[in-house]
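**Q** Sequence and predicted structure, then a few things I'm wondering about:
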Amino acid sequence: VSRPSAAGRLLTAYDRQLPFTLTAGQSAVGKTLAEELALDSPMNRLLQGEVGSGKTIVALRAMLQVVDAGGQAALLAPTEVLAAQHFDSIRRTLGPLSRDGLLGGLGPDSVQVTLLTGSMSTAARKQAMLDAASGTAGIVIGTHALLSENVSFYDLGLIVVDEQHRFGVEQRDVLRSKASKPPHLLVMTATPIPRTVAMTVFGDLETSVLDELPAGRAPISTHVVGLAEHPAWATRIWSRSREEIDAGHQVYVVCPKIGTDDDGDFSPGEAEPTDADLAENGARELASVTGVVEQLRDVPALAGISVAPLHGRQDPALKSDTMASFTANRTQLLVSTTVIEVGVDVHNATLMVILDADRFGISQLHQLRGRVGRGGLPGTCLLVTSLEPGHPSRRRLDAVAATTDGFELSQEDLKLRREGDILGASQSGGRSTLKLLRVLEHEDLIARARQDAQAIVAADPGLDRHTVLAAAIDDYLNPEKEAFLERG
């Protein structure tokens, strides 16, 4: 459904009150989104930008355009920490334009921003659901709770998916089905996973890029710490951490597991262990949050340092208190799972230590290191592994250490894991419906085929003059695969 820009209302007022000028990239992408939102056909766009490059502001301006046009926008975030951060920051940046804002907006030219998460009280959750269903809420921000069958919208016009690699195809499709007419879709990521890269090349997702170095972001140096060839570095990691803390800074330590009896803290499609990984896993105990916290108590270099654990099984109030303590520098070293992968913004944190880093995917590693170097201070990321130098899993670590460019990393990820099942739900590599094509090797051919297909459909939408092509498509597509062509 067309959501044209309504000049002089929310979006105009928001732009007028911005305390800074949009970058050239933000303005260009914003113009593209505005044009596509005004079309009758749904927008289906990927917004690629490094952590802190201003993706959220671009998305918010698109959401305000939809609200101006009488619709609603939903922002889907992978964790409660990130959803709450988006909720607070969006209300804060809207100021008097937010009906629930810090300054309490009044009148018709304001928008209600509503938060919906699983840990909310029953009364608060019911009120949020009522606000979404009645249309009172113009912008609804939430986690997987938005996907509940009890959640409905009055007129959902735009879906924004943040950190899209954390959601499966079906999950995004559930939210899309809550709209009475096909909604516009904007997915945002700092590192597309292979399936997304493949779909982008095939044209299912148009791509916009914010490639300016974010203001106030210092470069991040990344190093592979191979304990197999340098066992003494296991001790050096903690003395290096103490150096950062003594300089007044803070340290993240990331583990693949919560406790010693866990299989691992992996996201679907992100770091699925290979047979080789599983075979060698029996010979080593992966680092866990509880185990490392216990271990660090006996490390001389960290004597007197405040250490705290953080993981997804903790009570939400405890997680909030732990993050507040770290943000205030009362906790100097945080031992965590990947719950800090997104949504955590502590400018004083300068060192990221990722233990058993070979157990994480390229996208996760790239996101994790984006937690440091955020306050103008140089950041350092140590990718710690006990695997031998020739192990295939170390190729991922070498790739991450070699570049901080998200698209370059996604290309390398695609080389390592292939394009996944383009016409199915799989997001990881290893199974592809492509028989002769390879996305990286035949990118030019795919681009030409896409142009030809667009020309054919534009001239003959029903393929009435291309009966052989129409028959071939009918023969190939079954209802399940056809449904997935409309997902992304």
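**A** Perfect, I can see it now.
**Q** going forward, measure contacts and count neighbours with C-alpha atoms only.
**A** Noted.
**Q** Which strand or helix spans the spatially closest residue to Leu463 that is not a sequence neighbour?
**A** The shortest distance from Leu463 to any residue other than its chain neighbours is 6.1 Å, reached at Ala470 (Cα to Cα, 6 or more residues apart in numbering). Element membership for Ala470, per DSSP states H and E: helix 467-476.
**Q** so how far is that helix off the chain centroid?
**A** In terms of Cα atoms, centre = their mean, to the nearest Å, the centre of helix 467-476 is found 37 Å from the chain centre.
**Q** got a list of contacts for the following helix or strand past that helix?
**A** Toward the C-terminus, helix 467-476 is succeeded by helix 479-485 as the next helix or strand (DSSP H and E). Contact with helix 479-485 is made by Asp204, Leu423, Gly424, Ala425, as judged by Cα atoms under 8 Å, 6 or more residues apart in numbering.
**Q** So the last one sits against Gln171, correct?
**A** No - checked against Cα atoms under 8 Å, the pair Ala425 and Gln171 is beyond contact range at 10.1 Å.
**Q** Pick out whichever of these two has more residues nearby.
**A** More neighbours surround Ala425 than the other of Ala425 and Gln171, with 16 against 13 (other Cα atoms under 10 Å).
**Q** Could you pull up the residues touching the spatially closest residue to that one that is not a sequence neighbour?
**A** Nearest residue to Ala425 in three dimensions, chain neighbours excluded: Val169, at 5.7 Å (Cα to Cα, 6+ apart). Val169 makes contacts with Ala425, Arg487, Gly488, as judged by Cα under 8 Å, 6+ apart.
**Q** ok, the second one - contacts?
**A** If I follow you right, that is Arg487. Val169, Arg172, Asp173.
**Q** Compute the distance between it and Met199, please.
**A** Between Arg487 and Met199 the distance is 10 Å, computed by Cα to Cα, to the nearest Å.
**Q** Helices of the stretch 301-450 of the chain, start to end?
**A** Along the stretch 301-450 of the chain, the stretches classed as helices by DSSP state H, counting those that start in this stretch are 316-327, 362-369, 394-402, 406-417, 443-459.
**Q** what about the helices in the stretch 51-200 of the chain?
**A** Under the criterion DSSP H, counting those that start in this stretch, the stretch 51-200 of the chain contains helices at 55-68, 80-94, 122-134, 169-176, 194-202.
**Q** take a look at this one as well, against the first:
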Amino acid sequence: MDQHTRLDVILGKRIAGSLEKNLGLLTIADLLENFPRRYLQRGEFSEISSLPFDEDVTILARVISSSTRTMRARRGTITDVVISDSDEGGPVLSSVKISFFNGFNARQKLQPGVLALFSGRVGSYGGHLTLTNPDFILLDEAVTTAADAAAMAKLPIPVYSATAKLTSWTVQRAVAMVLDQADTDHWFDPIPEWLRTRERLPGLSQAYRMIHQPTSVEQCYWARKRFRYQEALVLQTALARRRAETAQEVATSRPGVLDGALTAFDAQLPFTLTAGQRRVGEELSRELATSHPMNRLLQGDVGSGKTLVALRAMLQVIDSGGQAALLAPTEVLAAQHAESIRRTLGTLTRDGLLGPGDGPSVSVTLLTGSLPTAARRQALLDAASGDADIVVGTHALLSDNVTFFDLGLVVVDEQHRFGVEQRDVLRSKADAPPHLLVMTATPIPRTVAMTVFGDLETSVLDELPDGRSPITTHVVGLVENPRWEARLWQRAREEADAGRQVYIVCPKIGEGDSLADDDGGEALALFGAPAGGDGGAQELTGVVGMLEALRAEAALQGVRVEALHGRMPPEDKSRTMAAFAAGEVDVLVSTTVIEVGVDVPNATLMVILDADRFGISQLHQLRGRVGRGRLPGTCLLVTRLEPDHPSRERLAAVAATTDGFELSQEDLKLRREGDILGARQSGGRSTLKLLRVIQDEDVIALAREDAQELVAEDPGLEGHPALRMAIENYLNPEKEAFLERG
């Protein structure tokens, strides 16, 4: 039997169906690569006092009492069993009562002193944790293959992810049946033998047995080390192959000219480029001048000047006779980009009045779905004829009727909001593969970049330009300081009276909504999802209600307050944002639609309501909207959570530093790393099984070097069919597409 054999061939339809329904496991390989979450030993009891409420758990505990009584309201009995995490004969540390309705089996087997595994959902009754009708198995019955009881006592007990209808020991028994019948000794190993020997790793068949049926704790660690490296090698080899394939493509060289628009632009800049901007600019310039397509990820902290660097690259392409397209995730951001580029270009902007003899000039065209018919028709004509040098747009750029005269550079802003299909549609509008620059305002740790964006070369802007003012951030806890709520609006009034402007950010739009789903969505694709804890059942603040409340607030009488959110008509959004940028609105009540790209230097205060409902990186991006001029910025993170609530950790982390790279590391530590390649990005189950991108940096770096060597010697992996097959199996089409994102 090979890896693709369906589980029902060995396990039968009932058990195989349960594994598919509850865990999504279809084949032998699926089951064997569903590794234990942890291991228990007889002397290591589960800590009952820390059981998570309302979650499915598998725990090892000892029975300390059992009693059965007749129910009064209906026929039958209730067996109450008290279990503890104390050793036999020792003091009771923590205990939990389990109730079995008509539990004949429990009454017979769960006698005082018995050691057992219990699997069920943690509930509460009378202020105490409970398990109601859990599945259980006596420990001596959990391991059936060892003859010697003394040896059995030393065997680690694997604990698998379980559900209410599928226990850990059911999975364990299924694995045992598969290992007994599947001929894993003859399966091809994805890790080449010379690499296994160098790293002293067990072979595939041996590793499966070690990780699922270990005879010692050391075997668990050894097997996990092997599969961790295997994960890294498969991912890095897939990325290395992509880099090699890209290197074979032929692009149009865009070297620029000596006295073109880029030279004129640099000459009129009112400030000096930072060292980082010069360094990254030189990297982009060199790659644009080659005959292979540039594929580069440009990341930098909030306000580091990524758009300026991208604009200089666009001008080099324009000087070479090509066009540039900038793809933005929202109409608000696209309009902001177009206006910002025109403003930055200054006198170089071509407005139709300048003739051919007036020196270098650049035409910037906006193309969005909400443009009036005549304006849209003109924008399409300008892109197709080449009259438009830079075309800024949203998904409208991807329409079939959009064509370019000579598309030389594609710039994708906020890459995590676009899939590979969308990017490829835009790239296909060029006769030859265009150069690609992906920008992200979310700082990405080096190991994440190697794992997720390894097919792109990476440039980092790690310093702020002159003129950017510091931002101070404070957590405003209304539970411990309820009077601070009134002070918030007084603070907003003080800023308005001083001629400055204020953002008020809400997590939803109106009554009955959950978190706001603006046209830009939330920044949850890579980082930004709340790290556990939903803030309880508190009513979230909505833009609509807050707008009414602030207009009636005594402290804000006479202050111009407007709202902005994703459900507004596009023309209303544009009008409101333009008014705020022009200083005609003092206080803007908004959802996260203003999260990235919005640039209003006069905005100095941001109040984020229900801040605990946002993730670390999203809070960091939001506060980057203030302090963009020469006046310092202030961000107030308002929460109604108790001071000891776990979600307050995120707020404290954001208040403690403005270093986006440091925050992204903290973000990963607080959240499940599996989400990085998981369902939120690719629509499937999490790809990462054992690999942890923060802890396993050395493993990832080593696998990257090994993968580059393998692909350099054998681009098609003809000599490594097992590794090639592992890439095809491990990275299904959805996940493989995700790895191409940007």
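**A** That came in fine, so what should we check first? Worth saying up front: this structure is predicted, and the values here are computed from it rather than measured.
**Q** if we can go back for a sec, now the helices of the stretch 51-200 of the first structure in JSON lines, with distance to Glu441 of the first structure?
**A** JSON lines is the format used below for those (distance: least, Cα to Cα, whole Å):
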{"stretch": "helix 55-68", "distance to Glu441 of the first structure": "30"}
{"stretch": "helix 80-94", "distance to Glu441 of the first structure": "37"}
{"stretch": "helix 122-134", "distance to Glu441 of the first structure": "46"}
{"stretch": "helix 169-176", "distance to Glu441 of the first structure": "25"}
{"stretch": "helix 194-202", "distance to Glu441 of the first structure": "12"}
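**Q** With respect to Glu341 of the first structure, which of these lies nearest?
**A** Taking Cα to Cα, helix 80-94 is the member of these nearest to Glu341 of the first structure, at 9.6 Å.
**Q** so how far does the closest one sit from its counterpart in the second structure?
**A** Plainly put, helix 80-94 of the first structure ends up 2.6 Å away from its match in the second structure on average once the two are laid over each other (mean Cα distance after the TM-score superposition for the first structure).
**Q** That helix versus helix 316-327: what angle between them?
**A** Here helix 80-94 of the first structure runs at 60 degrees with respect to helix 316-327, directions being taken by axes from the mean of the first three to the mean of the last three Cα atoms, to 10 degrees.
**Q** Tell me the buried residues in helix 80-94 of the first structure?
**A** If you call a residue buried by 16 or more other Cα atoms under 10 Å, then helix 80-94 of the first structure has these buried ones: 80-87, 90-94.
**Q** Stretch 568-577 of the second structure too?
**A** Within stretch 568-577 of the second structure, the residues that qualify as buried are Pro570, Lys573, Ser574, Thr576, Met577, counting by 16+ other Cα under 10 Å.
**Q** and the aligned partner of the fourth one in the first structure, what does it touch?
**A** Meaning Thr576 of the second structure. With TM-score structural alignment as the matching criterion, the partner of Thr576 of the second structure in the first structure is Thr322. Counting by Cα under 8 Å, 6+ apart, Thr322 of the first structure makes contact with Ala308, Pro309, Leu310, Thr331.
**Q** Which one of those is nearest to Gly25 of the first structure?
**A** Sorting the contacts of Thr322 of the first structure by how near they are to Gly25 of the first structure, with Cα to Cα, puts Leu310 at the top with 35.8 Å.
**Q** That closest one: how many residues sit nearby?
**A** 22.
**Q** same thing with Ser152 of the first structure?
**A** Around Ser152 of the first structure there are 21 other residues, counting by other Cα under 10 Å.
**Q** Wait, it touches Ala132, no?
**A** Yes - with the criterion set as Cα under 8 Å, Ser152 of the first structure and Ala132 qualify as a contacting pair; they are 6.6 Å apart.
**Q** show me what contacts the counterpart of His337 of the second structure in the first structure?
**A** Residue correspondence to the first structure (TM-score structural alignment): His337 of the second structure is matched to His86. For His86 of the first structure, the contacting residues are Ile141, by Cα under 8 Å, 6+ apart.
**Q** mind checking how far His86 of the first structure is from Arg3 of the first structure?
**A** Spatial separation of His86 of the first structure from Arg3 of the first structure under the definition Cα to Cα is 23 Å.
**Q** can you check Asn150 of the first structure too?
**A** Counting by Cα to Cα, the gap from Asn150 of the first structure to Arg3 of the first structure is 26 Å.
**Q** Comparing those two, which residue is more hemmed in?
**A** The residue with more neighbours, out of Asn150 of the first structure and Arg3, is Arg3; 25 against 10, by other Cα under 10 Å.
**Q** I'd say that one and Val66 touch.
**A** Yes - the pair formed by Arg3 of the first structure and Val66 meets the contact definition of Cα under 8 Å, at 5.5 Å.
**Q** what's the overlap in contacts for the two?
**A** With the criterion set as Cα under 8 Å, 6+ apart, the overlap between the contacts of Arg3 of the first structure and Val66 is Leu37, Gly157.
**Q** what range in the second structure does stretch 212-222 of the first structure sit on?
**A** When the second structure is aligned by TM-score structural alignment, the counterpart of stretch 212-222 of the first structure is residues 463-473.
**Q** that older thread, among the contacts of Val169 of the first structure, which ones are in strands?
**A** The strands, defined by DSSP state E, take in nothing from the contacts of Val169 of the first structure.
**Q** Any chance of the residues you listed in TSV with distance to Leu106 of the first structure as columns?
**A** Formatted as TSV, the contacts of Val169 of the first structure follow (distance: Cα to Cα, whole Å):
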residue	distance to Leu106 of the first structure
Ala425	44
Arg487	38
Gly488	38
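**Q** which one of those sits closest to Gly54 of the first structure?
**A** Gly488 (22.7 Å).
**Q** That concludes my questions; thank you for your assistance.
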